[in-house]
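Engineer: Pasting the sequence and the predicted coordinates here, then a few questions.
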Amino acid sequence: MSATVLVVEDEKSISTLIQYNLEKEGFKVLASETGEEGFELIKKNLPDLVLLDWMLPDLSGIDICKQIKKDTKLKSIPVIMLTAKSEETDKIRGFETGADDYVTKPFSTKELILRIKALLKRVKPSLTEDIVSFKDIKIDRLARRVYRGDKEIKLGPTEYNLLNFFIKNPTRVYSREQLLNQVWGNDIYVESRTVDVHIRRLRKAINLDDQDDLIRTVRSAGYALDSQ
């Protein structure tokens, strides 16, 4: 599982436990202990799923969920609410706000991970399937092979990771900073122009024989896997 999960939880012990178990399952995990920082991380990183505590020291999880679902760039991100509130009225309020699932504390980490996987499989199948495609591009994730039509394309590891990231959300435009965070990682210092170099290599590799250019450059915004 190569999905990125953002955990917004102010109880350090719970956050650490969730992060440890998610990383064991192959997830990339970001974490925040406050609502304001969590929302900034959502806008900056566009995670594949948000685990959102209801009770936070500043903004409430309900308020953050409302903001996510009102933003056209963020509203497709699935949200699981984590809360000690177990009353039916509270659950209804959470779902009315736009939450996709609701987990009551205390919870089993195994159950939480199963719910995360089930939700991602439902709303973002391109994250979890072994073979994914866009137009005539196909990625076999188990074999780490890429095809355009019936022709196999040889990619370097960074170009493969870029394409595999793009195909999770085709047509979505990602800034250089977002691509650096998601493909290279937050802990690795790379200049933003390095993204341009690898995009050119990826474009050259997949656009053979006068085929349609499937890497769209959006001036002053970034790049997308999309038809021109």
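Structural biologist: In hand now; what should we look at?
Engineer: For the rest of this, base every contact and every neighbour count on C-alpha atoms.
Structural biologist: Fine.
Engineer: list the contacts for the most centrally placed residue in the chain?
Structural biologist: By Cα atoms, centre = their mean, the chain has its centre lying nearest to Asp48, at 2.5 Å. By Cα atoms under 8 Å, 6 or more residues apart in numbering, the residues touching Asp48 are 3-5, 77-78, 120.
Engineer: Take this one as well and set it beside the first:
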Amino acid sequence: MASNKILVIDDTTVVRIKVREMLPPGNFQVLEAKDGIEGLNLIRKEKLGLIMLDFLLPKMNGWDVYQEIQAQPELRKIPLVIMSGRKEEVVEKLPEPFQYFEFLGKPFDQKQLILAIKAAMAKAKLPREDDGTSASSNNEPSTQINPAATAAVNSSGEIEALNAKITKMQAEINGLKKQLTQVVSFIKQKVK
């Protein structure tokens, strides 16, 4: 069935095979692409039910593929899982929280894969803001959007995203402090 086609775009053969093996047998047709250009060609050619996109790819990187997908409304509707072993590179281009795709860190296990796919499917169903909705009545001042209000809303969203990042970073710092304390304790015991 066409809706069960999953495209795995990853330059690592092991990852493509791993995804294929972790999916429930018989339910999916897995298509594979080893670089961004090959992946984008399959995205345009096939009717896909899910795209799994590595962020670091040869020929055309995952960021460029992502932008091509987002530029076309019919492709934006396809559930998307972005994979990477370096989440910071994804967050640098696409700040958290990720609204329209799910992130899957490498390495991953079957449970993480299935959860990411389910989350991507749910996120793909969310309504999207249409960038062109307010441009239709520019002649009437009463219907124009106040730029200051728009900036405040954007700033508010940015502040929330930054606060979420700070909270996450603080948790990581606390985890690192705990690990450092354990290492120091271990070294002290060995020195005795």
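Structural biologist: Noted; the coordinates are in hand. This structure is a prediction, so every number in the text was calculated from the model and none was measured.
Engineer: Need the TM-score between these chains.
Structural biologist: With the length set by TM-score structural alignment, normalised by the length of the second structure, the two chains reach a TM-score of 0.56; 124 aligned residues with a Cα RMSD of 2.7 Å.
Engineer: For burial, what's the neighbour tally of the nearest residue in space to the residue nearest to the centre of the first structure that is not next to it in sequence?
Structural biologist: Nearest-residue entry for Asp48 of the first structure: Thr4, 5.2 Å, with adjacent residues in sequence omitted and distances by Cα to Cα, 6 or more residues apart in numbering. Thr4 of the first structure has 21 neighbouring residues, counting by other Cα atoms under 10 Å.
Engineer: close enough to count as contact, Thr4 of the first structure and Val29?
Structural biologist: Yes. Applying Cα atoms under 8 Å, one finds Thr4 of the first structure in contact with Val29, separated by 5.7 Å.
Engineer: Scan the second structure for its longest helix.
Structural biologist: helix 147-191 (DSSP state H).
Engineer: Centre of the chain to that helix, how far?
Structural biologist: 20 Å (Cα atoms, centre = their mean, to the nearest Å).
Engineer: Please apply the same query to stretch 33-49 of the first structure.
Structural biologist: 11 Å.
Engineer: just stretch 59-66 of the first structure next, same as before
Structural biologist: Here the centre of stretch 59-66 of the first structure is set off from its chain's centre by 19 Å, with Cα atoms, centre = their mean.
Engineer: list the buried ones in it?
Structural biologist: 59-62, 64-66 (16 or more other Cα atoms under 10 Å).
Engineer: what's the closest of these to Ile206 of the first structure?
Structural biologist: Cys65 (38.0 Å; Cα to Cα).
Engineer: Outside of the helix or strand harbouring the closest one itself, list whatever touches it.
Structural biologist: Counting by DSSP states H and E, the element that carries Cys65 of the first structure is helix 61-70. The contact list for helix 61-70 of the first structure (Cα under 8 Å, 6+ apart) reads 35, 39, 52-55, 74-77, 79, 81, 94, 97-99.
Engineer: Could you list which of those residues belong to helices?
Structural biologist: Counting by DSSP H, the contacts of helix 61-70 of the first structure place 35, 39, 94, 97 in helices.
Engineer: Disregarding flanking residues, what is the spatial nearest neighbour of the second one?
Structural biologist: When you say that, I think you mean Phe39 of the first structure. Per Cα to Cα, 6+ apart, closest to Phe39 of the first structure is Ile64, 6.8 Å.
Engineer: Can you tell me how far that neighbour is from Leu51 of the first structure?
Structural biologist: Distance from Ile64 of the first structure to Leu51 of the first structure, counting by Cα to Cα, to the nearest Å: 11 Å.
Engineer: thinking Ile117 of the second structure is in contact with Val81, fair?
Structural biologist: Yes. Between Ile117 of the second structure and Val81 a contact is recorded at 6.8 Å, counting by Cα under 8 Å.
Engineer: anything in contact with each of the two?
Structural biologist: By Cα under 8 Å, 6+ apart, Ile117 of the second structure and Val81 have these common neighbours: 50, 102.
Engineer: on that earlier part again, would you reformat the contacts of Asp48 of the first structure as CSV and include distance to Lys110 of the first structure?
Structural biologist: Compiled in CSV, the contacts of Asp48 of the first structure are given as follows (distance: Cα to Cα, whole Å):
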residue, distance to Lys110 of the first structure
Ala3, 17
Thr4, 18
Val5, 16
Ile77, 22
Pro78, 19
Leu120, 16
